[in-house]
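# Structure here, sequence nowhere to be found:
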């Protein structure tokens, strides 16, 4: 049968070679060199499937062993295929096949995979490269396969990727030796540092830091040390033998006006616990002032010697607020119970209250501390505004019922509600002019706890329960805005008057009347949903109050209330807070982080986020008034420890007819899917689409994209409302 099949294939190898490979695969027969020669005769369109059959045959024959007999000839074939990169699917199969080779027989297979790594932007290809490099390294005897190549001078980027993928100290050693070489450029050094930080052991990480300081201490910044710090935070691997190098770095005589050097030292001291640094910090404390001195005080929190305790206690009694705050913060980091009396003193002073609140929040992740804090606050009296700020901060951090009760009591917040009076209105308007910040106010407006966005739209983004605020500041005086927030039921805007309906079953329903529809009365409820009540089920109706909850703003300190009012007064009046007429996506959705979604993405690929997978759940998201997407509000996913955090968003566009859509987004840090299909972002500015509705999903690399950005839609496309 085999002879007959071979003869049949020989009659027309261009079209029949694939069937012969399938025949071998089904019968679990080993692929031969003669079989590989058929790639020269077969139609290139079937090469991808033929390669898949090669590595499937290996799995059928001996899944635990690499391909040894064909390693050299198959490597040559794959290298030839990799010269043709116009078919990404063929490239993917070539990389997978290369990963099945025996590196001990053909170490050239390493170069085969590295050639493919020059093709970037495809997450599936990147994963295949990562997997194949690990497989090849496992078949290389005694040391890493990376050692089989003597010269990496022209391939340092590929080397860094390979070290990250293989992730063993043997692989890291290749990078460490290059980092220690004075000939290496700064850019290449940074790439290798990031890779070694993933793969190296504690000794290798220490050698890397010493090499950085030895080369040029002035270039050692927090960003450059960050990969080493991230490694320590991830698995507690701290670089060894860095004490002398760190002291040498800290004691530089070069000016440090931006505090860059202190930032590095502070972070290292907290994570690596370098004991040799303590005496240098105490000495520097006596020769510095201002922010630099405060940073040194913060850094001393990493040490708990008698000398450090004595120094911090003295500083906590200083007449200078900044020193008291820094010393209390440092004591709280190492001896939190001892810091509580000091925190209570800071909470009494308006100048130090905000900083004290931050220290309290930093202590809430310890189970034993909230009850102690609650007891201390319960026995004290706090200024009302400081109590409001502290209560808000505690709630935002997750909440502590007993502590919140103590704060309300200490600040007498049950009696300290915002009540509109002529005097308060005048004072607030004056502060809006003198101290109000629309920038801070927009952040307050967007807080989930206030739910402003759920009820009000600004332009076409937001809820429909309350009036659209698009031109509030341009059409209303400040006194009207103050009254609308503090006494929302005093004057209800036309079209937003409410009804209270009593049904024949005794149910009371409050909502905005949308009119009668046939035999029913339609109401929009406070959650934005609409309901219809049968007319014959209505016992009684009467005018209702505003759907804005009573006391919604009582938790805001006066400055935050002023900032919120300033923002609302700026809407439609100041250019920076006027909705642009540009076609910007303002209403979209973002992917919720759940354990199910994270697990699903880790087991599959990012493509799943663009599918109809039931594990993917989305929530509404709005842009800021300037049209930019607030990245800080998006959940983050991490598929692999070496990959950056990623967020996902999606939005709809409509094509009135077949044509070309133009989607304007940043050029770096984004991947795209259109209607579930991966789409290069370079093609989004001239994207042919059929008429109808389409869904665009974007993944955001949070390491590359750190600033808010707008999404603009043009061409023949319009934004789907």
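Nice, thanks for sending it over. Because the structure is a prediction, the values reported are computed rather than measured.

# from here on, contacts and neighbour counts on C-alpha atoms
Noted.

# Start from the N-terminal end of the stretch 1-150 of the chain and give the helices.
2-11, 13-26, 33-37, 47-61, 71-82, 88-98, 109-117, 123-138 (DSSP state H, counting those that start in this stretch).

# got it, and the stretch 551-700 of the chain?
Assigned by DSSP H, counting those that start in this stretch, the stretch 551-700 of the chain shows helices spanning 558-570, 595-603.

# among these, which is nearest residue 184?
Taking Cα to Cα as the criterion, residue 184 comes closest to helix 595-603 out of the helices of the stretch 551-700 of the chain, the separation being 35.6 Å.

# Of the helices of the stretch 1-150 of the chain, which is nearest residue 182?
helix 109-117 (25.3 Å).

# got the angle between the closest one and helix 123-138?
170 degrees (axes from the mean of the first three to the mean of the last three Cα atoms, to 10 degrees).

# buried sites along helix 109-117?
109-117 (16 or more other Cα atoms under 10 Å).

# Need the helices of the stretch 1-150 of the chain in CSV (columns: distance to residue 450).
Listed next are those as CSV, based on distance: least, Cα to Cα, whole Å:
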stretch, distance to residue 450
helix 2-11, 73
helix 13-26, 63
helix 33-37, 67
helix 47-61, 56
helix 71-82, 56
helix 88-98, 49
helix 109-117, 48
helix 123-138, 39
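
# most neighbours per residue, which of those helices?
Of all the helices of the stretch 1-150 of the chain, helix 88-98 has the most neighbours on average by mean count of other Cα atoms under 10 Å, namely a mean of 24.

# now for that helix, which elements pack on it?
helix 47-61, helix 71-82, helix 109-117, helix 123-138 (3 or more Cα pairs under 8 Å, 6 or more residues apart in numbering; DSSP states H and E).

# Just the angle for that helix relative to helix 47-61, thanks.
Going by the same axes, to 10 degrees, helix 88-98 makes 30 degrees with helix 47-61.

# Name the residues that touch helix 88-98?
With contacts defined as Cα atoms under 8 Å, 6 or more residues apart in numbering, helix 88-98 is touched by 47-48, 51-52, 54-55, 75, 78, 81-82, 85, 109, 112-113, 116, 124-125, 128-129, 132.

# Comparison target, given below:
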């Protein structure tokens, strides 16, 4: 009532609005929504936050405003949308959460227009995927055939949610013409999230296999997200010319490898191997605060674990999974399958960290089945390594935490970085204006940035960030713990 009266000071509004969204009923949320639609109802910052809180209420508590929701369209298209792109993208996510059919035509127009900015186009396609009305699904089918390759991949990912066989056929056609530099990851994820999705994709690829290099990229991504589905790994392995997954080593083989690790392993070369993108070690594991949080922190592992344990953990990751890293597999009412490590849970939601390190909020009401999964580090990842590379990698890990160059880093260095991908000319051709910094750096979407990590000793190898390219400017932001 105090909020509705208009007597609440602006500085006290954010916690009150958040509380209403977290606990309020449909009528309460309507009050917030009405203020969001009024250009002078909230400050710009609070307006965006209110949209996010309304989205959370819809996804976790299944509560939305009681009145007409069509007014949300003016935040998606029109003058207000043009002046605040961040609010526009947030409004698209809210429209998807509420499944507002009145917004779908605007989303279809944004998705189909090649002049739409990439981030906005992706948001529009994501919105169409969730709204899922017949016209939106037809738009996705058209985009999967005629748009640019990244948009085709995103459209296929959406189609996989309602027609897996058709999506698999389109995915095979896309991978047939893709290059090794194209990223098929999000498209592959869509199949991994569907029951028998990997098998359906494998069947389509068997009849129309990709080139060897593209198959290698797809296979590496598959392993990097903890998947080793036999049907798909076999088809991709055959196309890539890579042998099937090797069995775990025998005790005799393990002893021989450990002996070579101690006698011949080079930890400096091993660190370079550990940092390789195709192995994705740093996607899951961190060393000196640098890396992912899906798997165990490795800063001191060499000082506390013998070499045979380390080698066996690399070759047979399912042999000993610590309790806090045991994965859960959730089958959802939408038909999707989600695998990850449970961070925390209550009666309303489960917070799950997936293999990409993203925290996904799963409403308890959406969970149909829950089961224990395998290690997110798949069996057979080492088939991408030569024997010498395996020896060096194991030696590097076994040196972590021991006195010397790989001791636990106590220096105050920045270990975690973010790199702006594809910076515009306004940022690289000359010293950027403050307005360009606000627009392209401070106002950028999180997806515009790529994670990067320092070496154990604290240095950041810039040549790795160029990734074969020669940009004149790299734009970095450092992350540090206070």
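That came in fine, so what should we check first? For clarity, every value in this text was computed on a predicted model and none was experimentally measured.

# my guess is residue 212 of structure 1 contacts residue 224, does it?
No. At 9.1 Å, residue 212 of structure 1 and residue 224 do not qualify as touching, with contact defined as Cα atoms under 8 Å.

# neighbour-wise, which of those two wins?
Remark: of residue 212 of structure 1 and residue 224, residue 212 carries more neighbours, 24 against 18, as counted by other Cα atoms under 10 Å.

# would you list every one of the helices in the stretch 151-300 of structure 1?
156-166, 169-179, 186-199, 202-215, 222-235, 243-250, 260-272, 277-285, 290-299.

# quick revisit: which of the buried residues of helix 109-117 of structure 1 sits closest to residue 516 of structure 1?
Distances from residue 516 of structure 1 to those, taken as Cα to Cα, are shortest for residue 117 (64.8 Å).

# residue contacts, the closest one?
Contact analysis of residue 117 of structure 1 by Cα under 8 Å, 6+ apart lists 126, 129, 158.

# same thing but at 7 Å, please
When contacts are counted by Cα atoms under 7 Å, 6 or more residues apart in numbering, residue 117 of structure 1 touches 129, 158.

# okay, now residue 582 of structure 1: neighbour count?
10.

# Next: the one 5 residues further on.
Residues lying near residue 587 of structure 1 (other Cα under 10 Å) number 23.

# Would you agree it is in contact with residue 622?
Yes. Using Cα atoms under 7 Å, residue 587 of structure 1 makes contact with residue 622 at a distance of 4.8 Å.

# Between these two, which contacts overlap?
residue 461.

# re earlier: can I get the helices of the stretch 551-700 of structure 1 in TSV including mean neighbour count and distance to residue 370 of structure 1?
Output for the helices of the stretch 551-700 of structure 1, formatted as TSV (neighbours: other Cα atoms under 10 Å; distance: least, Cα to Cα, whole Å):
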stretch	mean neighbour count	distance to residue 370 of structure 1
helix 558-570	24	26
helix 595-603	15	28
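
# closest one to residue 230 of structure 1 among those helices?
Judging these by Cα to Cα, what sits closest to residue 230 of structure 1 is helix 595-603, at 20.6 Å.

# Can you add distance to residue 383 of structure 1 and give the helices of the stretch 151-300 of structure 1 back as CSV?
Below are these laid out as CSV (distance: least, Cα to Cα, whole Å):
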stretch, distance to residue 383 of structure 1
helix 156-166, 54
helix 169-179, 56
helix 186-199, 48
helix 202-215, 48
helix 222-235, 38
helix 243-250, 41
helix 260-272, 33
helix 277-285, 33
helix 290-299, 26
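
# closest one to residue 371 of structure 1 among those?
Among those, if distance is taken as Cα to Cα, the winner is helix 290-299, at 25.4 Å.

# Touching that closest one from outside, list them.
Helix 290-299 of structure 1 is contacted by residues 259, 262, 266, 269-270, 281, 285, 323, 326-327, 329-330 when judged by Cα under 7 Å, 6+ apart.

# after it, next one along is what?
Proceeding N to C from helix 290-299 of structure 1, the next assigned helix or strand is helix 306-315, under DSSP states H and E.

# Report the buried residues of that next one.
308-309, 311-313, 315.

# same question, stretch 84-100 of structure 2
85, 87-100.

# and the helices and strands packed on helix 88-98 of structure 1 as CSV, adding distance to residue 163 of structure 1?
Shown next, in CSV, are these (distance: least, Cα to Cα, whole Å):
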stretch, distance to residue 163 of structure 1
helix 47-61, 25
helix 71-82, 21
helix 109-117, 12
helix 123-138, 9
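
# how about residue 193 of structure 1, what's its match in structure 2?
Aligned against structure 2 by TM-score structural alignment, residue 193 of structure 1 finds its counterpart in residue 17.

# Pull the number of nearby residues for residue 412 of structure 2.
9.

# Distance-wise, check it relative to residue 302 of structure 2.
22 Å (Cα to Cα, to the nearest Å).

# and if you look at residue 202 of structure 2?
From residue 202 of structure 2 to residue 302 of structure 2 the distance is 39 Å (Cα to Cα).

# With residue 332 of structure 2 instead?
In terms of Cα to Cα, residue 332 of structure 2 sits 40 Å off from residue 302 of structure 2.

# can you check residue 166 of structure 2 too?
48 Å.

# Compare these two (neighbour count), which wins?
The neighbour count for residue 166 of structure 2 versus residue 302, taken as other Cα under 10 Å, is higher for residue 302 (22 against 16).

# And that one, what's its match in structure 1?
Using TM-score structural alignment, residue 302 of structure 2 sits opposite residue 463 in structure 1.

# What count of nearby residues applies to the nearest residue to residue 280 of structure 2 once chain neighbours are set aside?
In space, and not counting its chain neighbours, residue 280 of structure 2 is closest to residue 224: 5.5 Å by Cα to Cα, 6 or more residues apart in numbering. A count of neighbours around residue 224 of structure 2, defined by other Cα under 10 Å, yields 24.

# Can you name the residues that contact the match of residue 193 of structure 1?
residue 50.

# can you rerun that using 10 Å?
Residues in contact with residue 17 of structure 2, defined by Cα atoms under 10 Å, 6 or more residues apart in numbering, are 3, 24, 28-29, 31-32, 46-47, 49-50, 53-54.
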